[in-house]
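# Curious how this folds, go ahead:
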Amino acid sequence: EDASPRKSAWGLLVAGGLGASLLALHAVVTPFVMPALRRVCLPFVPATSAQIENVLQMLRGRRGSLVDIGSGDGRIVIAAAKRGFKAVGYELNPWLVWYSRYSAWRDGVHQNTKFYISDLWKVSFSHYTNVVIFGVPQMMPQLEKKLEEELQHNARVIACRFPFPCWIPDHITGEGIDTVWAYDLKTSKRETECLKMTSGTEF
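Purely as a prediction, here's the structure:
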């Protein structure tokens, strides 16, 4: 006579455990899957040691604030903070932001770093003088237009993996996927007609 209540109790425990597991899996996986569902996907691909070194090379002699657009696990922000920059990272994935904050604390640079969970298209970068972006080809035309409208003339933009379509870089270093392009807005020239053709792209 006691078998049915016991079976019901075990059934509830199993169902509850399965539900909790699925909920936890959803919480972990969703931040990584959602960017892929956006029209322009900025996937998380960790920066290589060579890429970080090339970015730091482009920052030599520079001062002021720095922002990494799509900061991932925070490697660029932390490396820049170790070089004396007040560095900020914007990242859509909350798990990566939390990990970045932990890494900055672990490396002793948490006072010079900040990480925000935010969509790059909803942020103004007007008060930054150094900008780093690991982009994808589909987003570069619109991002080029956004940065040109927002940044001051003394800003430097450092693009990794893919260059901007219209700006002419002032410096290039690295090879293959480790290539880095640096653009000084006060000297970089762009092909106006090219920008007009790409400015109508929607994201």
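# Could you use CA atoms for every contact and neighbour count after this?
Will do.
# Where is the longest helix in the protein?
Secondary structure of the chain per DSSP state H: the longest helix is helix 3-33.
# I'd like the structure of this one too, to check against the first:
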Amino acid sequence: PDEIVQRMLRMAKVTPQDTVYDLGAGDGKIAIAAGKLGATAVGIEYNPDMAKLAQCYVQAEELTGKTRIIQGDVFKEDFSKASVVTMYLLPELNLRLRPTILNMKPGTRVTSHQFTMGDWDPDETAEVDYRTAYLWIVPAKVEGAWTLREQGSANAYTVNLSQKYQKITGDVAAGSAKQPLVGATMRGEEIRFAFNDDKGVTRTLTGTVRGNELTGTLKGAGGAETKVTGTRK
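Below you'll find the model as predicted:
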């Protein structure tokens, strides 16, 4: 239904700057709706007759400059350039695609109509007329040991992170003591957690992870902020 399609695209915050790939495009409804929002949209449909029909609908909507339909296999076509992936596939196909999606650029938004991705919990869920839409944001890979340094200070912290999808846990070596991370979250490249330093002051890190580098701020007592950089060992 059109309402669920629009909700999926709103959840993914689709703009004209986005490249949207619709996996299992069917009659092209989602790819066409994304094209109408100004995005570059590509629908991948395995069934040749359905792909032809979808292309006819694209032409009828005069969207040939924005939306195209590929007759192909979602497991063979390259959709790595997508900033947004939309899906209305069977659960087992979602699970087969999950490793590929998790290797996409952190921050890629993924929406699915009706079906989940197993134990990768969605970042957002919406109900429209008894139908469900899900949103996931591909998380950066942050697992490992990191060294954090505060700008203008000799303070350095060793942070050990464990990760399962967007959920992270870990501890910080502050001075001689290890303190658990509190409220640790990932959303795309954005990371946030709190810990108590060696003076018992709660510090909150908000940062961005790109590869083995982290940049951000540490907020301490009274809201004072210092810049922080991190490298993965």
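# Give the aligned range of the helix or strand following the longest helix of structure 1 in structure 2.
Where DSSP states H and E defines the elements, the next helix or strand beyond helix 3-33 of structure 1 is helix 49-58. Aligned using TM-score structural alignment, helix 49-58 of structure 1 spans residues 2-11 in structure 2.
# mean shift of that stretch relative to structure 1?
Between stretch 2-11 of structure 2 and the corresponding residues of structure 1, superposition yields a mean separation of 1.8 Å, by mean Cα distance after the TM-score superposition for structure 1.
# Tell me the residue in structure 2 aligned with Thr179 of structure 1.
In the superposition onto structure 2, Thr179 of structure 1 corresponds to Thr132 when matched by TM-score structural alignment.
# Show me what counts as buried in the longest helix of structure 1.
If you call a residue buried by 16 or more other Cα atoms under 10 Å, then helix 3-33 of structure 1 has these buried ones: Phe32.
# gap between that helix and the chain center?
34 Å (Cα atoms, centre = their mean, to the nearest Å).
# which residues of structure 2 does that helix align to?
Under TM-score structural alignment, the alignment places helix 3-33 of structure 1 onto no residue of structure 2.
# What's the match for Asn112 of structure 1 in structure 2?
Matched across to structure 2, Asn112 of structure 1 falls on Lys66, judged by TM-score structural alignment.
# Count the residues that sit near its match.
By other Cα atoms under 10 Å, the residues close to Lys66 of structure 2 number 20.
# What separation do you get for it and Glu124 of structure 2?
Computed as Cα to Cα, to the nearest Å, the Lys66 of structure 2 to Glu124 of structure 2 distance reads 28 Å.
# next one: Lys164 of structure 2
Applying Cα to Cα, one obtains 17 Å for the distance of Lys164 of structure 2 from Glu124 of structure 2.
# tell me which element Gly35 of structure 2 falls in.
Once you assign secondary structure using DSSP H and E, Gly35 of structure 2 falls within helix 29-36.
# Superposed on structure 1, what's the mean shift for that helix?
Using mean Cα distance after the TM-score superposition for structure 1, helix 29-36 of structure 2 ends up 0.4 Å from its aligned counterpart in structure 1, as a mean over the superposed pairs.
# Could you tell me the angle between that helix and helix 2-11?
For helix 29-36 of structure 2 against helix 2-11, the angle between stretch directions is 50 degrees (axes from the mean of the first three to the mean of the last three Cα atoms, to 10 degrees).
# so how far is the helix or strand following helix 29-36 of structure 2 from its chain's centroid?
Read in the C-terminal direction, the helix or strand following helix 29-36 of structure 2 is strand 40-45, with elements assigned using DSSP H and E. How far strand 40-45 of structure 2 lies from its chain's middle: 19 Å, per Cα atoms, centre = their mean.
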